[in-house]
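A.B. asks: Requesting a structural model of the entry that follows:
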Amino acid sequence: MRIIFMGTPDFAVPALHALHAAGHEIAAVYTQPPRPAGRGKALRASPVHQAAETLGLPVRHPVSLRKNTDEWAAFAAFQADVAVVAAYGLILPQSMLDIPRLGCLNIHASLLPRWRGASPIQSAILAGDTESGVTIMQMEAGLDTGPMLLRGSVPINGQTTASSLHDALSALGGTLIVQALADQPPATPQPEDGVTYAQKLTREDGRINWQESAIAIDRRIRALTPWPGTFTLLEDGMVLKIGAAVPLPQHKHSAKAGTVLDDKLTVACGEGAVQLTRLQKPGRGMMEAEAFLRGHPLPPGTVLLSPQDDSASAPQPE
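C.D. replies: Model prediction:
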């Protein structure tokens, strides 16, 4: 098939490679424009842009598609059978969705209709879901509301992180989109029951509320690492990033939530406790708890602040 591929982050790269390896003709790759990155803020091409150049594919990176009639004309000129979209980052107007002969197919990182929206991977872990997956859907004007062609699932357990789930779903998406184009299964409308929405995340979503249970805090750490990252505040205002923890839901204590209980960085939660295993203080890299404590002791009795413990807005981690 003659394909237009549209994607931007790492998540989309395996699908691009899978389509190319399957022998499809990729007429063009659309991606977000290069953005400033790193300490020097030099322009950096997106992962999809870099992958496309390696494969020798033509790349387009319009800033916007809204009312961009010149880009609509260029899109139509490729005479594609289908457009495949994976975390592209721009909304396709209906005038573009209607151009390819077989329409536009989206690789969505959830088992629709659960977790439509911007952060399906993180939301599945935060909610304690036992599985996630990828849905290949026909795109329409609504937010992830289109009919489904194919779905595949992966389990979520107590060790699943946003990074590991991202990688599993990314690979699965590549497999499913090739299968969907080969088999062309009939589209099935999404059920009306079970619809949930994954909201766009902000850095403040990463602030730990120690009043929550150990299980909920562990899920937050696993779901929001590496981005937006989880953090807490010391009483002196220092921002402390939390990279990993072990939940201790049966741990009994009578301490205020957020109190360090021992010299192993066990911290009291609203229910149970968590043992912090990876931490980072400002200006340093993430490190194991033992190494962290050698340079910055947190003796028993130290209190890590929950949002309700301070009246001012929390400083944001760098």
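
A.B. asks: Going by C-alpha atoms from here, please, whenever you check contacts or count neighbours.
C.D. replies: Fine.

A.B. asks: Roughly how far does residue 146 sit from residue 112?
C.D. replies: With distances taken as CA to CA, to the nearest Å, residue 146 is found 10 Å from residue 112.

A.B. asks: Which SSE is immediately downstream of whatever helix or strand residue 274 lives in?
C.D. replies: Taking DSSP states H and E as the definition, one finds residue 274 inside strand 273-280. Counting by DSSP H and E, the next helix or strand C-terminal to strand 273-280 is strand 287-288.

A.B. asks: Run through the neighbouring helices and strands of that next one.
C.D. replies: For strand 287-288, the packing partners by 3 or more CA pairs under 8 Å, 6 or more residues apart in numbering; DSSP states H and E come out as strand 273-280.

A.B. asks: contacting residues around residue 140?
C.D. replies: Residues near residue 140 by CA atoms under 8 Å, 6 or more residues apart in numbering: 94, 97, 146.

A.B. asks: before we go on, could you also do this sequence so I can check it against the first one:
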Amino acid sequence: MGTPEFSMPTLGQLVQSEHSVIAVVTQPDRPKGRGRGMTASPIKTLALSLSIDVLQPEKASAPEFIETLRGLKPDLIVVVAYGQILKQAVLDIPKSFCMNLHSSLLPKYRGAAPINWAIINGDKESGVTTMKMDRGMDTGDILLTLKTPITEEDNAQTLHDRLAQMGADLVAQTIEQMEKNTLTAHPQDNDRATLAPKLKKQDGLIHWEKDAITLCNLARGLTPWPGAFTFFKSKRLGLNAVQAAGG
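C.D. replies: Sure, this is the predicted structure:
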């Protein structure tokens, strides 16, 4: 189950493994671009190119979808940036459990935009986590984690791409440990939990009273979307490839 580009390396790696990918679940096609034409999600496009069946429920809680999914009798459901909270009826379907890949070192940055907020907040490292899903938002027991430094050259796009590939590797490692019966789940420390709420276009507005490093981190964390911007003589100006100057 997945939707954006972040989920593509995981699907690609699963297809190349000895396991059978029996279906891909993704969001319905949505209007996109100036022409507002209906556009398939990146993961749907990849799945169809690999001749994998695609399911696109408007709501993953719909009874007819749940029955269809149950009829597939999956051993494991892997969820990577799907875009909907799953009900218990879905979580109970696989023979083992539903595994989620999250692009942060949980319990830090639960939510929709962990990559962006890690850079915006000036963190020195990020990573990916596999977890056993429960009904909460990124609150399930942690299975495995993999870390990476955040460099001064990173922005949200470069970190996204690195974590997507790391995540695919981590999902493969998690499944391998499942098969060897060496996988251990650990509860999250809720006292250390932080949130990474979805970003809005207006979050990119620069407030010049803040220090240079804070503004630089903001611009990097919002690249490529929604992008940092300011106004000069009533014209909107985007800020790209910024660097905090010394002195």
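
A.B. asks: burial of residue 200 of the second structure, as a residue count?
C.D. replies: Number of residues near residue 200 of the second structure (other CA atoms under 10 Å) recorded here: 10.

A.B. asks: One more: residue 162 of the first structure?
C.D. replies: For residue 162 of the first structure, the neighbour count with other CA under 10 Å is 23.

A.B. asks: Not counting sequence-adjacent ones, nearest residue to it?
C.D. replies: residue 223 (4.9 Å; CA to CA, 6 or more residues apart in numbering).

A.B. asks: Likewise for residue 12 of the first structure?
C.D. replies: Using CA to CA, 6+ apart, the closest residue to residue 12 of the first structure is residue 86 (5.3 Å).

A.B. asks: Tell me which residues touch that neighbour, please.
C.D. replies: Each residue near residue 86 of the first structure by CA under 8 Å, 6+ apart is listed here: 6-8, 11-12, 15, 106-108.

A.B. asks: The second structure: which residue goes with that one?
C.D. replies: Using TM-score structural alignment as the criterion, residue 86 of the first structure maps onto residue 80 of the second structure.

A.B. asks: all helices of the first structure, in order?
C.D. replies: 13-21, 47-54, 69-77, 94-97, 120-126, 162-183, 214-224, 289-295 (DSSP state H).

A.B. asks: Buried residues, the first one. List them.
C.D. replies: With burial defined by 16 or more other CA atoms under 10 Å, the residues of helix 13-21 of the first structure counted as buried are 13-16, 18-20.

A.B. asks: how much space between the match of residue 86 of the first structure and residue 211 of the second structure?
C.D. replies: In this view, residue 80 of the second structure and residue 211 of the second structure are 36 Å apart by CA to CA.

A.B. asks: Kindly report the same for residue 176 of the second structure.
C.D. replies: Residue 176 of the second structure is 46 Å from residue 211 of the second structure, where distance means CA to CA.

A.B. asks: now do residue 132 of the second structure
C.D. replies: Counting by CA to CA, the gap from residue 132 of the second structure to residue 211 of the second structure is 40 Å.

A.B. asks: The two - which one has more neighbours?
C.D. replies: Using other CA under 10 Å as the criterion, residue 132 of the second structure and residue 211 rank with residue 132 on top: 21 against 10.

A.B. asks: so what corresponds to the more buried one in the first structure?
C.D. replies: Match for residue 132 of the second structure (TM-score structural alignment): residue 138.

A.B. asks: same question, residue 196 of the second structure
C.D. replies: So, by TM-score structural alignment, residue 196 of the second structure is matched to residue 198.

A.B. asks: And residue 5 of the second structure, by the same measure?
C.D. replies: Aligned counterpart of residue 5 of the second structure in the first structure: residue 10 (TM-score structural alignment).

A.B. asks: Just confirm that match contacts residue 47, I think it does.
C.D. replies: Yes. Residue 10 of the first structure is within contact range of residue 47, at 5.5 Å (criterion: CA atoms under 8 Å).

A.B. asks: Find the centremost residue of the second structure, please.
C.D. replies: Central residue of the second structure (CA atoms, centre = their mean): residue 81, 4.1 Å from the mean position.

A.B. asks: Isn't that residue up against residue 5?
C.D. replies: No. Contact criterion CA under 8 Å: residue 81 of the second structure and residue 5 do not qualify, at 9.1 Å.

A.B. asks: returning to that earlier point: between residue 146 and residue 112 of the first structure, which contacts overlap?
C.D. replies: In contact with both residue 146 of the first structure and residue 112: residue 190, using CA under 8 Å, 6+ apart.

A.B. asks: Please say which of those two ends up with more neighbours.
C.D. replies: Legend: neighbour count by other CA under 10 Å for residue 146 of the first structure and residue 112, higher for residue 112 (26 against 21).

A.B. asks: Need the nearest residue in space to that one, chain neighbours excluded.
C.D. replies: Once flanking residues are discounted, residue 112 of the first structure sits nearest to residue 135: 6.4 Å by CA to CA, 6+ apart.

A.B. asks: Fine by me, thanks again.
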